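**Student:** using only what follows, build the 3D model:
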Amino acid sequence: MNAHPAMMNWPVDPIDTRGLALWTAQEIAAATGGSASGAFEVSGCEIDSREVRDGDLFFALNGETSDGHRFLPGAFERGAAAAIVDRPIEQPHVLVSDTSSALEDMGKAARNRVDAGIIGVTGSAGKTGVKEALYAALDRGSRGRAHRSVKSYNNHVGVPLSLARMPARTSFGVFEMGMNHAGELAALTRLVRPHVAVVTTIAPAHIGHFSGEEAIADAKGEIFEGLEPGGVAIIPADNPHYMRLRAKAERHAERIVAFGSGPKANARLLDAVPAIGGGTLVTADLGGRKLCYTIAQPGAHWVANSLAVMAAVEAIGGDLGAAGLALAEMEGLAGRGARHTVPARGGDGSGQALLIDESYNANPASMRVTIEQLGATPARRHVAVLGAMRELGADEDRYHRELATPLVAAGIDRVILVGPEMAALAQALGKSASGALAEAIEVDHVQSAAEAAECLAAEGPQGGDAILVKGSNSVGLGALVRALTAREN
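**Tutor:** Now for the predicted structure:
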């Protein structure tokens, strides 16, 4: 069979001349200044021996209380092709003086070798969702040549690891960056060197480590310090700290795009109406270009997130049409909005209930948003299993107590509060004689995720229920979600 002439004349992209292997031994040695034991190629990078797959390069990192070299046998048993080590071993390896420094060096080398549009994402809430939406949009538009940090690999180890995993053929890279102390983002953004830097929102997350929200805004604004020449800063126009973020961005960005619904927004919401089948139909103005697209994810916070996504896609030179399709198809993320249909008994007789999994993280702002969304979800009964919010500092009791107002406003029927920090909210909701703010809400206060599971199981999810599970990851409510979804319909 003869090939079609159009296929024979397919345009050649210079990126196609680059190797297919993620790294060769020679490239790793050059990046780290180490010595390779021989020739080999790797297809991935991993720091956790339990997650190693065939062909991976395993970094034997040394922590304060552990030595990664102890896990080398397990890594090779699981298929590691080679390892980064600080002492000779029999298996294929690159010998370096410090394995942690080698990881950072490989991240830098990966960033230097790509000719890709790079986006950095941070914020007090929503950064993982925005990162995933950007990846879906850019991967679709580039036909599979986008790369992003997986899970929440957003710290001093996760960011260089995510960079080291970036293939040389990448066209777009999206990297999440997190922090809970001043100065952390400044170091991370200089590794990533983004062309576009996005701040999703400023809220009192990790406020126990800061003097106030202004200090959080300053720390988040460090992401602009690493912007490449001609870089674009994307910031939330409707946030109380907009001017503070803008002042920081003006020192480092060539262009600033504000997203939101107010008059300061360049990427501005014009209209948002419920979409058929769920989600939202959005009409937006991107500086003179009007767009209409659908978001699969429900909630006003996702409308705002989508404006940041569209602004970033346009700024990086991506395909806005592909971005709209990606947003319309994007499902909820595990621990961050994933929705499950789980078996139930009684209730409306349907035999099923809706479970909303927000178990990965929580702060006062994200709690309010998800409680509001729970209340807006059609259901026979609205149930909230809320874990404690951590790292809130001296005002911890106030932040928890203030959740009573959105719970009442949303018309929540049943609340299970988890953790000692939730005592203030339990009291505000009428658990003691000193308060009866919400007598209609049935409230239980328990100390652990296991007790919360027992409490919920005592009555069982009822047919027609909508159940929200949300709390800081350290509370462990993910185990409750896994138990409920084990027999998912």
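
**Student:** C-alpha only now, for contacts and for neighbours.
**Tutor:** OK.

**Student:** how near is the spatially most central residue of the chain to Y135?
**Tutor:** Nearest to the mean C-alpha position of the chain, counting by Cα atoms, centre = their mean, stands T128 at 1.5 Å. Remark: distance between T128 and Y135 (Cα to Cα, to the nearest Å) = 11 Å.

**Student:** how about D444?
**Tutor:** 40 Å.

**Student:** and the helices in the stretch 351-489 of the chain?
**Tutor:** 364-376, 396-401, 404-409, 423-426, 449-459, 478-485 (DSSP state H, counting those that start in this stretch).

**Student:** which of those helices sits closest to E51?
**Tutor:** With Cα to Cα, the closest approach to E51 among the helices of the stretch 351-489 of the chain belongs to helix 478-485: 19.1 Å.

**Student:** in the closest one, what's buried?
**Tutor:** Going by neighbour count (16 or more other Cα atoms under 10 Å), the buried part of helix 478-485 is 478, 480-481, 484.

**Student:** from the chain's centroid, how far away is that helix?
**Tutor:** Remark: helix 478-485 is offset 20 Å from the chain centroid, using Cα atoms, centre = their mean, to the nearest Å.

**Student:** show me what it is packed against.
**Tutor:** With contacts taken as 3 or more Cα pairs under 8 Å, 6 or more residues apart in numbering; DSSP states H and E, helix 478-485 sits against strand 338-343, helix 449-459.

**Student:** export the ones you listed as TSV, with columns for mean neighbour count and distance to R190.
**Tutor:** TSV is the format used below for these (neighbours: other Cα atoms under 10 Å; distance: least, Cα to Cα, whole Å):
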stretch	mean neighbour count	distance to R190
strand 338-343	18	33
helix 449-459	16	39
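
**Student:** second input sequence below; structure requested for side-by-side comparison:
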Amino acid sequence: MAWTLSQLVEATNGVLTGELLGEDPIRFDSVSTDTRTLKSGALYAALKGANFDGHAFIAEAVKQGAVAVLISEPVETIVPSVLVEDTRIALGEFAAWHRQKMQLKALIGVTGSNGKTTTKALLANILAKQAQVLATAGNLNNDYGLPRTLLELTSSDDYAVIEMGANHHREIHYLTKIARPDVAVITLAAGAHLEGFGSLDGVIETKGEIMDGLKPGGTIVLNTDSPGFEVWCAKAKRLDLKVFSFGESEQANVRLAAFQQNHDRIHFTLRLTCLDGAERSVQTSMPMLGFHNAMNAAAAVAACLAVGLTWEQIQPGLEDFDGVAGRLQKSALPQGVLIDDTYNANPASVKAAIRTLAGLPGESVACLGAMAELGAESQSLHEDVARYAKEKGVASLLVFGVAAQSMPEAFGEGGEYFETQDALIARAIQLLEQNQVQNALVKGSRSTQMEKVSQAIVATVADRNDNG
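**Tutor:** Here you go, the predicted model:
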């Protein structure tokens, strides 16, 4: 893509300042907010945050090849500038303008407390078998990342799958107004980011904001088993949106009717009620672990049916999807499996991972880092997870991080707290090498960096096994 500064001014109601270089209008072919990754020919958007000001890096951006800058305060620079009141808002306005210029078959928005990244990736994998797809990369799902993703849309793209995350009210409202989905998915409402939302009701309200930007007559895909389902249905009715559902409930349009798991794959049955009212039962499998991944698959199937795909078009992209890094990724151990689910953690996602661990044959150890952003309920929520692990039959619980200190007492025999990761790693390796446990789960919030635990266990146990 290539845009002119006049188009940027039109989209943002900005003011062009500085002298134009040469007689030809200035064009830019990308938008950057970071001089470290800026490519020559880009527009540099000088964003401001609580702890940074992108205006300080304008000279570096020009040195790296920026041909123009988007600013919210006057600056001296040799390249043209577009002056706006707020560069963050202007970036969103420009992305919204560009999105409306692209003639997509459908844009699917995805949000939820858990499962949104996996569902997004799964949707992209399914749709890519049929057409060209743009999907949110990594975790670019906020007010900076989502506009940058939309600005990557080209006239060759048929579909876009856009992830929307939030840690406070009105954030998804803002994002969905930019993206304007044709179909939106809410995977689940659960106790995540409670410091920002205040309560589960706050989470439900915020996830429901994705409907605010749905195009008239659009479809919202909802989880019949999630807290907030009825609240979301009522809002959809007020907004005159279609509801298409998934879950274990009899009323679900895509019903998860049966589920099995072994070391390598999940196998499940879906009962489909398609948009035309036709019903059928289908069986499929995926090279992944976890009941919740079968639910993520059901969500993806529902969204794909909503945009007009058939089961025959959907199935290939399900059956060869092997997950997202850091999310229930499996590694072989001498007698079992290590599950790396270290991308992040909240009470619901930890319980889902424990359920997956407990479904494997053999004894198991859960290596858990503390969960962040849980507010005043942090201790009770950590203890509840520990009791859940005991109820599910987990043999050992090894925890790290100050907020997790009370978990071993709630777990009982087999529960241990460690001041350092190294001590936790050593204990987990000991349990595995002595064959007291055969399977391991490693999970925690990003701040605990539990991926280091996974890497150390796999490297040590595998190496000793190979040399044993």
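
**Student:** TM-score of the superposed pair?
**Tutor:** Put the two chains on top of each other and the TM-score (TM-score structural alignment, normalised by the length of the second structure) is 0.84; 446 aligned residues with a Cα RMSD of 3.1 Å.

**Student:** one step back: corresponding residue for the residue nearest to the centre of the first structure in the second structure?
**Tutor:** Taking TM-score structural alignment, the alignment pairs T128 of the first structure with T117 from the second structure.

**Student:** quick one: contacts for A236 of the second structure?
**Tutor:** 211, 220, 242-243 (Cα atoms under 8 Å, 6 or more residues apart in numbering).

**Student:** likewise N363 of the first structure?
**Tutor:** Here N363 of the first structure is in contact with 125, 203-205, 389-390, 472 (Cα under 8 Å, 6+ apart).

**Student:** ok, and those residues in the second structure?
**Tutor:** Counting by both residues aligned by TM-score structural alignment, their matches' Cα atoms under 8 Å, the second structure reproduces these contacts from these: 204-205, 389-390, 472.

**Student:** in JSON lines: the helices and strands packed on helix 478-485 of the first structure, plus distance to T405 of the first structure.
**Tutor:** As requested, these are exported to JSON lines (distance: least, Cα to Cα, whole Å):
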{"stretch": "strand 338-343", "distance to T405 of the first structure": "25"}
{"stretch": "helix 449-459", "distance to T405 of the first structure": "22"}
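
**Student:** I'd say S281 of the second structure and F268 touch.
**Tutor:** No - in this structure S281 of the second structure lies outside contact range of F268 using Cα atoms under 8 Å: 10.7 Å.

**Student:** who has more neighbours out of these two?
**Tutor:** Using other Cα atoms under 10 Å as the criterion, S281 of the second structure and F268 rank with F268 on top: 21 against 13.

**Student:** looks to me like the more buried one is in a helix.
**Tutor:** No - applying DSSP: H, G, I helix; E, B strand; the rest coil, one finds F268 of the second structure to be strand, outside a helix.

**Student:** ok, and the closest non-adjacent residue to it?
**Tutor:** Nearest non-adjacent residue to F268 of the second structure, counting by Cα to Cα, 6 or more residues apart in numbering: F259, 4.4 Å away.

**Student:** that neighbour - how many residues pack around it?
**Tutor:** Residues within reach of F259 of the second structure, counting by other Cα under 10 Å, total 15.

**Student:** and the aligned partner of it in the first structure, what does it touch?
**Tutor:** Using TM-score structural alignment, the partner of F259 of the second structure in the first structure is A272. A272 of the first structure makes contact with 280-283, 303 under the criterion Cα under 8 Å, 6+ apart.

**Student:** quick check: A272 of the first structure vs D115 of the first structure, distance?
**Tutor:** 37 Å.

**Student:** picking up where we left off before, which helix or strand contains the match of T128 of the first structure?
**Tutor:** helix 116-128 (DSSP states H and E).

**Student:** neighbouring contacts of stretch 408-415 of the first structure?
**Tutor:** Contacts of stretch 408-415 of the first structure with the rest of the structure, by Cα under 8 Å, 6+ apart, involve 371-372, 374-376, 381-386, 438, 440-444.
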